[in-house]
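> give me a 3D structure for the following:
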Amino acid sequence: MKTNNLKLITNNFNLGLPRTNAPRYPIGVSSVRGQSMVEVVFAIGIAAIILTTVVSVSVSSVRNSTFSKLNSQANRYAQDLSEWLRRQRDLDWATFKAKANTTGITYCFKTPNPTAWPASGVCGSSDFMTGTKFIRQAKLSLPSTDPLVLSEVTVSWTDSQGTHSVVSITKLVDWRAQP
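Predicted coordinates:
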């Protein structure tokens, strides 16, 4: 019985009906064409979303990588200046201590490898270290109770995300005078 019903359904197209009443395309063909157009638009939309996501992740990754690289360089410049300050302390404690006061004296170091003390003063917004995009300064202060010099080295830079800085604070004492 099921087989006969199937025959009946398939034979309905050949009943001799006038051409105007017969479907223009066999059943499913016109709807398949419409679906394929919708499917193409949908697939293009999904591809655009995926492509946008991939580009966004790539840009974010490059931005993070660049920040990490610059942050690492800034840390190295701060460490280099801290080491230079230690050497100055070791050369002559009295001269080194005279470079600081209780409120703090700031020095702008524009050269990557300083050989002498620069004039005191805060770095300006364009006082970059030679050949870099970094601004480096050190503030030396004398805490009122301890026989030490407090060194605060700041290295800063500006990029598309804003201004960033690395700070290194070191307590320097005259280790030769210690008991």
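> only C-alpha atoms from now on, for both contacts and neighbour counts.
Noted.
> now the residue nearest to the spatial centre of the chain: how far from residue 160?
For the chain, the residue nearest the mean C-alpha position is residue 64 (3.1 Å; C-alpha atoms, centre = their mean). Distance, residue 64 to residue 160, using C-alpha to C-alpha, to the nearest Å: 12 Å.
> give me the nearest residue to residue 110, chain neighbours excluded.
Distances taken as C-alpha to C-alpha, 6 or more residues apart in numbering put residue 129 closest to residue 110, at 4.1 Å, once the chain neighbours are dropped.
> quick check, that neighbour in a strand?
No. With DSSP: H, G, I helix; E, B strand; the rest coil as the criterion, residue 129 is assigned coil and is not in a strand.
> the structure of the following sequence is requested for comparison with the preceding one:
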Amino acid sequence: MIKAVKKSFSLIEILVVTSILSIFFVVTVSVLVVVLRNMKINEHKIYATHYVGQLEDWLRTQKELDWVDFSSRSGTFCFNDETQMTWVGALGSCPAVPASLNPSIYNRRLDLPGCPGSCAQVGATITVSWKELGKDYMVQAKPVFSLLE
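Predicted structure coming up:
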């Protein structure tokens, strides 16, 4: 009688293969988490850039409506309501917890130096900031508005 020899994997070989596969999956998941985190930060940066442009367009409209009123305004204004932008109630610093910008993590601030007399240009600083994963981010624009544009 001939006895058949069965070939099989040893316990050590199985442990080595399992360990290598586990390390591969852990590294893959770690890379995926970093990529998703960066993607979310970039998504929020796109929203912030949109909010900067939205406020800049509104300021251009205000400039066209009344240059004297627009150029005489000075101070820090908070525009955290995306549906109703108005000068009323906007003067002052932005609250620690933002209101209604979507997602509600943003603070949209406008700094105007003002021009007490008659001037041809007014510079502004629009800053949209947010905090994500314990780190502060911001998108900023410094448009210059002219009387004759």
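> any idea what the TM-score is?
Remark: TM-score between the superposed chains equals 0.83 [TM-score structural alignment, normalised by the length of structure 2]; 140 aligned residues with a C-alpha RMSD of 2.4 Å.
> the residue nearest to the centre of structure 1 -> structure 2?
Using TM-score structural alignment as the criterion, the counterpart of residue 64 of structure 1 in structure 2 is residue 38.
> roughly how far does its match sit from residue 133 of structure 2?
Remark: distance between residue 38 of structure 2 and residue 133 of structure 2 (C-alpha to C-alpha) = 11 Å.
> cool, residue 113 of structure 2 as well?
33 Å.
> the two: which has the busier surroundings?
A side-by-side neighbour count of residue 113 of structure 2 and residue 133, using other C-alpha atoms under 10 Å, places residue 113 first with 16 against 7.
> could you find the counterpart of that one in structure 1?
Taking TM-score structural alignment, residue 113 of structure 2 has residue 141 as its aligned residue in structure 1.
> go on, residue 11 of structure 2?
Matched by TM-score structural alignment, residue 11 of structure 2 corresponds to residue 37 in structure 1.
> surely that match forms part of a strand?
No. Judged by three-state DSSP, residue 37 of structure 1 forms no part of a strand; its state is helix.
> give me the mean distance between whichever helix or strand the match of residue 64 of structure 1 is part of and structure 1.
Using DSSP states H and E, residue 38 of structure 2 sits in helix 11-65. Average distance, helix 11-65 of structure 2 versus aligned residues of structure 1 after superposition (mean C-alpha distance after the TM-score superposition for structure 1): 0.8 Å.
> what's that helix packed up against?
Secondary-structure packing of helix 11-65 of structure 2 (3 or more C-alpha pairs under 8 Å, 6 or more residues apart in numbering; DSSP states H and E): helix 67-72, strand 106-112, strand 125-132, strand 135-141.
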